[in-house]
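> Using only what follows, build the 3D model:
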Amino acid sequence: MIPKYRKAFNESFSEEKYAEFIGELEAGYRPVPIRFAETPIFLPDAFKEKLIDAGAEILRIIKNPDFKAQTENAIPAEWFVPGENDHPHFLAFDFAVCRDQGGELVPRLIELQGFPSLYAFQMHLAETYIKVFQLEDIAHLTPFFNGMDSVSFTELLREVILGPCQPEEVALMDVNAAEQKTAIDFFVTAGILGIPVLSLTDIFQEDKQLFYLKDGQKIRLKRIYNRLIFDEVANQQDLFNQSFDPREELDIEWITHPNWFYRISKYTMPLLKNEFVPETTFVSELQEIPADLENYVLKPLFSFAGMGVIIDVTEQDITDIQQPENWILQRKVNYEPIVQAPDGLIKAEIRLLYLWPDGKEPTLCINLARLSRGKMIGVRYNQDFDWVGGTVGLMESLN
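Modelled structure (predicted):
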């Protein structure tokens, strides 16, 4: 998207460098079952500013005092967790790269979440692109916003996740944590912060307190950096009997509280009305089914990684829905192919990643990006192509 950098990168690219990049990325970690793109995205200043403005518009709604009341029905009763705090510690906003009627590149919101993403890993990913492809030779590029660098970003990440606790009192938790596709982020995070990575069943409960064993010694947990999506264990709730049930009153602090996963999600989309957000309606609130359904996409509220999304919507798809309050109909956005690969142009999506420390304002820190040739942008839908997959946006540094 910055032509001079794209030209320089493509001219110097080789498959040998890409293999070196993957080797460097995975060095010290087990192989990652995710496809990473051959290239970063070079984000121009004008588009970066539009991304910042788009994110600010969403933040304005989330920070509204009425937001909790507006999203009270977002949390499924069977997954409500007590002890919710005032705000999420993490925010992620996904934007498609599109063109407006005047031909300018613009971001269009696709989804959003009040849940952690690959914060630590994206720093590692950006550093690896810059090192292996020698990008420091063409410009001083950064994946960070707001003048941040790796030091200030790490300090803020530490403040949000650890707070006043010692590293051993905080655990990153997921179900079968080491087996998750995104486990590399878990272990990069652990390396930076010194916290343990635990599976759900590594944790046990005594009264209202939670513990784990380290070298045979019982360690009390005070915070959980939560990476567990409850939908993933809906059919494995016996795991709670082997560990603890998050829906009980517990003496634990959640970073971030699980209820925010539902509050800030596809459920939030119909509440957002601005130029960066496509028209979105709860199916239960449709006055009539649009005649031009080819211009819409149908999404279940409670799903992840694009599962259950219907791209080519029919009237029958809508009338067959059993719980219309749990689905949204969203006007499609037209991704503009803008990243030049050796054999053509590729579509892109940018995820803005915010950290929100207790007692402070949310801060836009870093980004995640994905390249796609298929109908769906997610990594799982692009396994059989090249020059697609997970990547990062690099911008000209202000420093």
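> hey, let's count contacts and neighbours off CA atoms from now on
Will do.
> quick one: the strands in the stretch 251-399 of the chain?
For the stretch 251-399 of the chain, strands defined by DSSP state E, counting those that start in this stretch occupy the ranges 253-255, 280-282, 296-300, 327-331, 339-341, 344-355, 363-372, 389-391, 393-396.
> Could you dump the ones you listed into TSV and include mean neighbour count?
Listed next are the strands of the stretch 251-399 of the chain as TSV, based on neighbours: other CA atoms under 10 Å:
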stretch	mean neighbour count
strand 253-255	21
strand 280-282	21
strand 296-300	22
strand 327-331	22
strand 339-341	18
strand 344-355	22
strand 363-372	24
strand 389-391	25
strand 393-396	22
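> Of all those, which one comes closest to residue 35?
Among these, the nearest to residue 35 by CA to CA is strand 389-391 (5.2 Å).
> Next, the second sequence, to be compared with the first:
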Amino acid sequence: MEPQIRKKFNAEFSAEKYQAFLQDIAGDFDYMPTFRIAETPFFIPNSLKAQLKEACDQVVEFIKRPDFKELTQRSIELNTAVPNEDAHTQFLAIDFGICEEDGKLIPKLIEVQGFPSIFNFQFNLFRKIQKYYPFLAEYSPYPEGMDEEKYLQKLNEVVLGEHLPHEVVLLEIEPEKQNTKIDFYYAKRDLGIPVVCVTEVVKEGKRLYYHSAKGEKIRIKRIYNRVIFDELEMRKDLRLDFDFTEDLDVEWAGHPNWYTRISKFILPYLHGPYFIETKLLSELESIPEDLENYVLKPLFSFSGSGVIFHVKKEDVEAVKEKDLYILQKKVHYLPVIQSPDGKVKVEVRLLFLWPEKDENPTWVGNLVRLSRGEMIGVKFNKDKDWVGGSIGLFEKVKS
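I've put the predicted structure just below:
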């Protein structure tokens, strides 16, 4: 894969340039991201790009089914139901492991999320990469028909709706302590919206308010929601002046219900070459003998929490709420990126924005995670280099 551009990039790379690149990112807000940023982008060949698009089209086709809400209503019943749900999600993130099957490269769906990702950070990350590697001018993270200007325009459309930036808040639990804080900083700068903690919101009747840096009380007309209910439920120390389950006079940029509807909950419904054999524990007729070939996952966990990679029979038997767990066949990630000292595995997340008025979601960009460990994720990649978060680049289509 990517032989010529990979050779060029690796030849141009240096530890000094990488440190300057990181310091440039940190310099924007005098803050170094707490997650590891990888040394390299992933150069995605056209053949793989076509497969990723085809796979995403199939996921979107399923989500657009007329009976989708009926099929996923159980996911709402198992979680916190929030009133005033819109017709479709406004954010979509679709994760694929780059794998090998029958000796061929193929993307395999790992996860689907109806929830925002780090849209603003990725937008700015590409700018930084271009700055330090100007020879990548022929490469772009954007699909055909999308560019930097259109990306930001579409993101504004989804986040702001028809409101002024100060009337929209990025809502999170203690945002200053979140691992994705760098994305909040860029969102505040690029979109002009304030970042507000859930404990700072004031409720009067059905309306919500926050106080500006100057002490002004400002009505919240739209919420760019970054709150994960798993975390909120664990934080018994927090005191909120409102409840998400109330009928509030506010719009949602990313209604919370879509986090549970579009999740691992839908994986057992998806079949085809790009999808992994997945079953709800409650629907298992018997426990497979070859459990070493499976992963046990909770349906509604975030950032890989609760996943059991080396599954034993007693792990499956110990699960009490069997309709809240899936057993998923393992896939074999193919190390495809050549680093200076070995090859690296890749997971690609395609990012979609879906304004309320649009019939279909728009593919706007991507993020990439690189791994040398058994799985993608921080705990499997400690003390390793050429791992972490990055971005996928496509060769621009020449007109």
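> want to try JSON lines for the strands of the stretch 251-399 of structure 1, with distance to residue 60 of structure 1 as columns?
Shown next, in JSON lines, are the strands of the stretch 251-399 of structure 1 (distance: least, CA to CA, whole Å):
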{"stretch": "strand 253-255", "distance to residue 60 of structure 1": "22"}
{"stretch": "strand 280-282", "distance to residue 60 of structure 1": "18"}
{"stretch": "strand 296-300", "distance to residue 60 of structure 1": "24"}
{"stretch": "strand 327-331", "distance to residue 60 of structure 1": "21"}
{"stretch": "strand 339-341", "distance to residue 60 of structure 1": "31"}
{"stretch": "strand 344-355", "distance to residue 60 of structure 1": "14"}
{"stretch": "strand 363-372", "distance to residue 60 of structure 1": "13"}
{"stretch": "strand 389-391", "distance to residue 60 of structure 1": "28"}
{"stretch": "strand 393-396", "distance to residue 60 of structure 1": "24"}
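> so which of the ones you listed gets nearest residue 117 of structure 1?
Per CA to CA, nearest to residue 117 of structure 1 of the strands of the stretch 251-399 of structure 1: strand 344-355, 7.6 Å.
> Please work out which residues of structure 2 line up with that closest one.
Aligned using TM-score structural alignment, strand 344-355 of structure 1 spans residues 342-353 in structure 2.
> go on, stretch 183-194 of structure 1?
So stretch 183-194 of structure 1 sits over residues 181-192 in structure 2, by TM-score structural alignment.
> and the matching stretch, how far out from the chain's middle?
Averaging C-alpha positions (CA atoms, centre = their mean, to the nearest Å) puts stretch 181-192 of structure 2 16 Å from its chain's average.
> ok, residues contacting stretch 382-398 of structure 1?
34-45, 48, 122, 125-126, 139-144, 147, 341, 346, 350, 367-374, 376, 378-379 (CA atoms under 8 Å, 6 or more residues apart in numbering).
> ends of that stretch, how far apart?
Counting by CA to CA, to the nearest Å, you get 34 Å between the two ends of stretch 382-398 of structure 1.
> Give the aligned range of it in structure 2.
Residue span in structure 2 matched to stretch 382-398 of structure 1, by TM-score structural alignment: 381-397.
> Which residue numbers in structure 1 does the longest helix along structure 2 align to?
If you go by DSSP state H, structure 2 has its longest helix at helix 46-63. Aligned using TM-score structural alignment, helix 46-63 of structure 2 spans residues 45-62 in structure 1.
> again, but for stretch 294-308 of structure 2
The aligned range for stretch 294-308 of structure 2 is 296-310, by TM-score structural alignment.
> Pretty sure residue 323 of structure 2 sits against residue 279.
No - if you go by CA atoms under 8 Å, residue 323 of structure 2 and residue 279 don't touch, sitting 9.9 Å apart.
> Skipping adjacent residues, who's closest to the residue sitting nearest the centre point of structure 2 in space?
For structure 2, the residue nearest the mean C-alpha position is residue 117 (4.0 Å; CA atoms, centre = their mean). What sits nearest to residue 117 of structure 2 in space, not counting adjacent residues and going by CA to CA, 6 or more residues apart in numbering, is residue 93, at 6.9 Å.
> Sounds good, over and out.
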